[in-house]
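Asker: Kindly return the folded structure for what I paste below:
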Amino acid sequence: MRTLLFFISIIALSGCSASHYLKREIDRSAVLSQQHTGVSIAKINEKKVLASYQGDKYFIPASNTKLFSFYAGLSALGDSIPGLEYLEWGELLIIRGTGDPSLLHSDLPHSKVFDFLKNRKDQIFFTPYHFENKRFGPGWAWSDYNDYYQAEVTAMPIYGNIARFKGSPAGQYQANPRFWQKSMVQDTTVSGIEREELQNVFHYPKLADSQGITKDIPVHMTDLLTLQLLSDTLKKEIKLINIPLEIDLQTVNSIPSDSLYTRMMQVSDNMLAEQLVLLYATANKLPLSSEKAIAHAIEHHLADLPDKPIWKDGSGLSRYNLFTPRTIVALLQKIYAKVPQERLFKILPAGGKSGTLKNLFKSEQPFIFAKTGSLSNVYNLSGYLITKRGKVLAFSFMNNNFTKPTADVRKEVERILTGVRNKY
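Answerer: So this is what the prediction gives:
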């Protein structure tokens, strides 16, 4: 009996010591002293929290929001992405987008949707009737329309809804797709490529960037432009018809789901995350509406989280998003239960090895597999930590409202989590 009580006390002290270590290191940190910090850590498959520091407080998650979009995708999609829905009507083919971002996307595998459309002999019509989103999400910075990370949201993206410019040996820019070459205007007043806000005219400086350097500039998308780009690439005319399709449609799958998840997580691709939320809507027979998709996901898959998520977009660009660290940890538990560890750790950035964690947590074997989340005055890291004893922990370390350099905050997160790895 005494032996049993001894082991119980040791386990209890272990939990207390983890929380004590966390509080001590955060309170003593000169870097973290004037900001808002919240941390929650739990062993995998255990509801009891191992350590917490303001784990029940709400924080702006930035790209940690992508963990919610990832789980929504896991809950609704199979091994392949539904790339296109269509109706055969006599000699006509009527198509509509599913939100799939892979069509002619330079950084994703070749989409089977392209082959399907290329090989059809029918007259093809595209309907955007079911698309209810605006081009930007709630709370996005409209002045960021020219920045690579804020591509517009559409029913059927093409080329990732961006124009890619690459510096050439002649000191000029080459556009991909070539469609945009004619829309470039030399301008001595700009230092980089700047698009006019409401039309696709790209101003560029006299000398291009060094050869091989690429710049991605979001395109101002319309339904007609989508069809222009698609027609130009397919070498056949695609026409617009704005009608509802209230019957069962056939589906063409495009790419493996994991290829989308991995790209989204590794480089923190906002466009892919936004479109993934629309794919969730398609899978649940909803209109293409981020708001309706998120409400559905919360009701049907996330109602058991400790604190209700304030979830507004797919990518985390919106500062309206608010999650607590313990809620993110609960979500990580749900993800881990749904995806085998080997597969999951290939999708997430690995410390010292890949993605946004390539230069952090360096060791012989990665022990951190996690999603970063950064905005101005925001740096978060949430994911999985493998301790020296081989235990897998789910953690969320959230930092908001700091004025010190993000690099300093990042180093403190690295230091404290490395201590958790070594001690527990």
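
Asker: contacts, neighbours, all on C-alpha from now
Answerer: Noted.

Asker: Which residues are in contact with Met265?
Answerer: Lys66, Ile347, Leu348, Pro349, Gly355, Lys371 (C-alpha atoms under 8 Å, 6 or more residues apart in numbering).

Asker: isn't the fifth one right next to Val267, touching?
Answerer: Yes - taking contacts as C-alpha atoms under 8 Å, Gly355 lies within contact range of Val267: 5.5 Å.

Asker: Tell me which of those two has more neighbours.
Answerer: Gly355 (21 against 16; other C-alpha atoms under 10 Å).

Asker: so where does the closest residue to that one other than its chain neighbours fall, helix or strand?
Answerer: Spatial nearest neighbour of Gly355, excluding adjacent residues (C-alpha to C-alpha, 6 or more residues apart in numbering): Gln266 at 4.3 Å. Gln266 is part of helix 257-267, with elements assigned from DSSP states H and E.

Asker: how about that helix: buried residues?
Answerer: Ser257, Asp258, Ser259, Leu260, Tyr261, Thr262, Arg263, Met264, Met265, Gln266, Val267 (16 or more other C-alpha atoms under 10 Å).

Asker: To compare against the first, here's the next sequence to fold:
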Amino acid sequence: NCSFVPASNMKLVTGAAALLLLGADYRFRTEVYAADFDAKSGAAKALFIQGFGDPSRSERFYETNGAAADALAAELVAHGLRRVDGDLILDDTFFQAKDTMPADWMKEDLKYCYAPRMGSLSVAGNCLKVKITGAARGKKAVVETDPPVDTERFVNHTVTNRSKRGRVSATLKDNGTLVVSGSVRSGRSVSKEYPLRVPALFYGNVLSGALRRLGVPVKGRILLYRKTKTNLESFTRFTTLNSPPLADILAAMQKHSDNFIAEQIVRTVGGGRNGGTTEAGTALISKTMHRSDLAASWFLRVFDGSGLSRSNRLTPDVLINLLSWLYHSNYRDLVLATLATPGGEGTMEKRLVGTPAQGRLWAKTGALRGVCS
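Answerer: Below is the predicted model of the structure:
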């Protein structure tokens, strides 16, 4: 009954609580409203997009992050959208804007995408990957981004020079414009990834670019609703975009040990009850575990949903009780389908392959510095 730091085994707790609180068939939704939409021409004076934490617009659920963005734009086109004459207004207020990550995550982790920022409007796990390749000396380097961004909202400040050590930096401006700077030698490449500080602006840039690739221009600005408080009287519901069911989302979270999905779930749980914060979500997860007699309060401490926090604590007994309860519940087959297996997709792809465990083991891995489970 000694308590330990569970690392990513915490996702087992998050997943179980999500099933109990949201249900296996729960779908994250994104509401889209259009101002003065003309069905004949397909023109909208503006679009208003309201997010509720959908974590599925990424390469976890599509072939690439670009394909995820293209699918998002294609859904709007399928409903008749042909151009946006005004602004793209983004409402990310379902999650509290100041609470984009758990407060006690280690500072050295925050520059990597395994410690992403959370947002009720998100794409590509809120992670931007940038690669610059040197061209002729003195010329701008070639910039590639994953996911692809809007070419009309992108500034290339790179240069090809003789520098032995290339560098690259990316900044997302308040108007949704991405600025990439840096230097690199001719024929060489430099890559870097960035967890985005304002996920909704990133979402707007990527969506605007995906719409443009489908021939649907967005002529206005990218705006955050919480900063502009646009009058919405002329807007009517255009469509609702739904995620895959929670069961599929949990499979991506568990098999790949995806921190972003876990934290989006925590805030979604908190958003429906107490304001979309990490604190609200983890408090409700703890309460759910205790009320279900799956953990005594002194044996379980929940500070995030992914297990990246070193403040999380649980005992082996809590974990065994939880797994036993899941195995004997109506969720048994669903939960087994979410876990990684030797040689299968995710974290067990290269583990225990060709051993007696293959075909008999379902696992959830976990690792932090000094922790392996």
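
Asker: Any idea what the TM-score comes out to?
Answerer: TM-score for the superposed chains, counting by TM-score structural alignment, normalised by the length of the second structure: 0.70, backed by 316 aligned residues with a C-alpha RMSD of 3.8 Å.

Asker: before we move on, the earlier item: show me which pair in the contacts of Met265 of the first structure is furthest apart.
Answerer: Taking C-alpha to C-alpha as the measure, the contacts of Met265 of the first structure reach their widest spread between Lys66 and Gly355, a distance of 14.4 Å.

Asker: coming back round to it: so where is the helix holding Gln266 of the first structure in the second structure?
Answerer: Per TM-score structural alignment, the counterpart of helix 257-267 of the first structure in the second structure is residues 246-256.

Asker: sorry, back to before: contacts only, for the residue nearest to Gly355 of the first structure.
Answerer: Ile347, Leu348, Pro349, Ser354, Gly355, Thr356.

Asker: same check, this time on Asn253 of the first structure
Answerer: Ser80, Ile81, Pro82, Gly83, Leu84, Lys112, Val113.

Asker: The second one: what secondary structure?
Answerer: The local conformation at Ile81 of the first structure, judged by DSSP: H, G, I helix; E, B strand; the rest coil, is strand.

Asker: Can you find the partner of it in the second structure?
Answerer: Aligned counterpart of Ile81 of the first structure in the second structure: Arg27 (TM-score structural alignment).

Asker: residues making contact with stretch 310-318 of the second structure?
Answerer: 1-7, 10, 104-105, 294-295, 299-304.

Asker: Give me the buried subset of the residues you listed.
Answerer: Of these, these count as buried by 16+ other C-alpha under 10 Å: 3-7, 10, 105, 294-295, 299-304.

Asker: Just give me the closest of those residues to Arg267 of the second structure.
Answerer: Nearest to Arg267 of the second structure among these, counting by C-alpha to C-alpha, is Asp304 at 9.7 Å.

Asker: from what I can see that closest one touches Pro102, true?
Answerer: Yes - counting by C-alpha under 8 Å, Pro102 is a contact partner of Asp304 of the second structure at 6.3 Å.

Asker: What remains of the contacts of Met265 of the first structure once you look at the second structure?
Answerer: Retained in the second structure (both residues aligned by TM-score structural alignment, their matches' C-alpha atoms under 8 Å) from these: Lys66, Ile347, Leu348, Pro349, Lys371.

Asker: Mark which of those are part of strands, please.
Answerer: Members of those lying in strands (criterion: DSSP state E): Lys371.

Asker: Please produce CSV containing the kept ones among the contacts of Met265 of the first structure, extended by distance to Leu117 of the first structure.
Answerer: Formatted as CSV, these follow (distance: C-alpha to C-alpha, whole Å):
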residue, distance to Leu117 of the first structure
Lys66, 31
Ile347, 30
Leu348, 33
Pro349, 34
Lys371, 36
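
Asker: Of the buried ones among the contacts of stretch 310-318 of the second structure, which belong to helices?
Answerer: Met10 (DSSP state H).

Asker: Now intersect the buried ones among the contacts of stretch 310-318 of the second structure with the strands, please.
Answerer: The strands in this structure, assigned by DSSP E, contain Leu300, Arg301 from those.

Asker: distance from the match of helix 257-267 of the first structure to the first structure after superposition?
Answerer: By mean C-alpha distance after the TM-score superposition for the first structure, the fitted stretch 246-256 of the second structure averages 2.0 Å away from its aligned residues in the first structure.

Asker: how distant is that stretch from the center of its chain?
Answerer: Chain-centre distance of stretch 246-256 of the second structure: 13 Å, with C-alpha atoms, centre = their mean, to the nearest Å.

Asker: how much space is there between Thr278 of the second structure and Ile265 of the second structure?
Answerer: Thr278 of the second structure is 10 Å from Ile265 of the second structure, where distance means C-alpha to C-alpha, to the nearest Å.

Asker: Thr239 of the second structure now?
Answerer: 23 Å.

Asker: These two: which is more packed in?
Answerer: Ile265 (30 against 15).

Asker: dump the residue contacts of Val179 of the second structure.
Answerer: The contact partners of Val179 of the second structure, taken as C-alpha under 8 Å, 6+ apart, are Phe154, Val155, Asn156, His157, Ala170, Thr171, Leu172, Lys173.

Asker: so of these, which ones are in strands?
Answerer: Short answer: those in strands (DSSP E) are Phe154, Val155, Asn156, His157, Ala170, Thr171, Leu172.

Asker: Spatially, which two of those are the most separated?
Answerer: Farthest pair in those (C-alpha to C-alpha) is His157 and Leu172. Separation: 13.3 Å.

Asker: more neighbours, those two?
Answerer: Leu172 (19 against 16).

Asker: In a strand, Gly15 of the second structure, correct?
Answerer: No - under the criterion used here (three-state DSSP), Gly15 of the second structure is helix, not part of a strand.

Asker: what does it align to in the first structure?
Answerer: Counting by TM-score structural alignment, the partner of Gly15 of the second structure is Phe70.

Asker: how near is that match to Lys358 of the first structure?
Answerer: In terms of C-alpha to C-alpha, Phe70 of the first structure sits 21 Å off from Lys358 of the first structure.

Asker: what do you get for Gln150 of the first structure?
Answerer: 23 Å.

Asker: of these two, who's got more company?
Answerer: Using other C-alpha under 10 Å, the more surrounded residue of Gln150 of the first structure and Lys358 is Gln150, with 25 against 14.
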